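Peer 1: Next one to model:
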Amino acid sequence: MSTYTLVMGASTNPARYAYMAIERLVQNDISVKAFGLKKGTVGNVAIDNELVDYPDIDTVTLYLGPSNQPEYYNYIINLKPRRVIFNPGTENPEFYNLLKASGIEVEVACTLVLLGTNQY
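Peer 2: The predicted structure follows:
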């Protein structure tokens, strides 16, 4: 069974960290799904702009600021990921509490650093 990382806040702009994260995840042989405001692709990864009930999401890595997260709380919780990574600038104690109450691990870290140090 394959599990996936969902990049929330994906972008087709190569200067964005979400774009870099998708590239690095793929380079590390991690299966990726992506959600962003605009459809597009990063390499071979399609960016969906509609919420999809993806099966087998292990990790959600957030690239959405705290003020943009509330509308996705239920969606992310209902995916039942093992963990949610809050990248720099996405820290949100309110969401941490909701995730923990649902049995989902919270990790405040940088996906790029985790990948670069083999801690992903």
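
Peer 1: only C-alpha atoms for contact and neighbour calcs from this point on.
Peer 2: Noted.

Peer 1: Report the buried residues of whichever strand or helix holds residue 5.
Peer 2: Secondary structure assignment for residue 5, by DSSP states H and E: strand 4-8. In terms of neighbour count (16 or more other Cα atoms under 10 Å), strand 4-8 has its buried residues at 4-8.

Peer 1: to compare against the first, here's another:
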Amino acid sequence: MKKKTMVLGASTNTERYSNMAVKKLQLHQHPVVAIGNKIGTINDTPIIKETPDINDVDTVTLYLNPTNQQPYYDYILSLHPKRIIFNPGTENKTLEKIATEKGIQTIEACTLVLLATNQF
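Peer 2: Have a look, this model is predicted:
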């Protein structure tokens, strides 16, 4: 099943894990929305700076440290994702608690590993 995934903290820098995640998600044919602090593209996926209203987001995968996540709390919750993946270095007990209270599954895991092991 293909899962529309938002990569929050996307970067055009090919050495960044967020960039690798967008590419791996594309490779596995998951629709990707990439949001970052600089406009650009990763393959054919545009990186946008805005926070557009997007429907049917299955997963939000985070590549922002907890401090940089704070301005996005309301936005993430407004998307009503089924789950949020906290990649290594993005663990955030506050956001995890808020999300869980709203019925959103939270996972502390690496998106790249989940994709590589068919657990995504």
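
Peer 1: Give me the contacts around the strand holding residue 5 of structure 1.
Peer 2: 18, 22, 30-36, 56-64 (Cα atoms under 8 Å, 6 or more residues apart in numbering).

Peer 1: Columns distance to residue 102 of structure 1 on top of the buried residues of strand 4-8 of structure 1, output as TSV?
Peer 2: Below are these laid out as TSV (distance: Cα to Cα, whole Å):
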residue	distance to residue 102 of structure 1
4	19
5	19
6	18
7	20
8	19
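
Peer 1: longest helix in structure 2, by residue count?
Peer 2: In structure 2, taking DSSP state H as the definition, the longest helix is helix 17-27.

Peer 1: How far does it sit from its chain's centre?
Peer 2: Chain-centre distance of helix 17-27 of structure 2: 10 Å, with Cα atoms, centre = their mean, to the nearest Å.

Peer 1: do the same with stretch 76-85 of structure 1
Peer 2: 9 Å.

Peer 1: just stretch 5-15 of structure 2 next, same as before
Peer 2: With Cα atoms, centre = their mean, you get 8 Å for stretch 5-15 of structure 2.

Peer 1: Equivalent analysis for stretch 68-79 of structure 2, please.
Peer 2: 11 Å.

Peer 1: In that stretch, which residues are buried?
Peer 2: Buried-residue list, stretch 68-79 of structure 2, by 16+ other Cα under 10 Å: 69, 76-77, 79.

Peer 1: the strands in structure 2, which residues?
Peer 2: 5-8, 32-35, 40-42, 45-48, 59-62, 83-86, 105-108 (DSSP state E).

Peer 1: most centrally placed residue in structure 1?
Peer 2: residue 61 (2.4 Å; Cα atoms, centre = their mean).

Peer 1: Right, I'll call it a day here.
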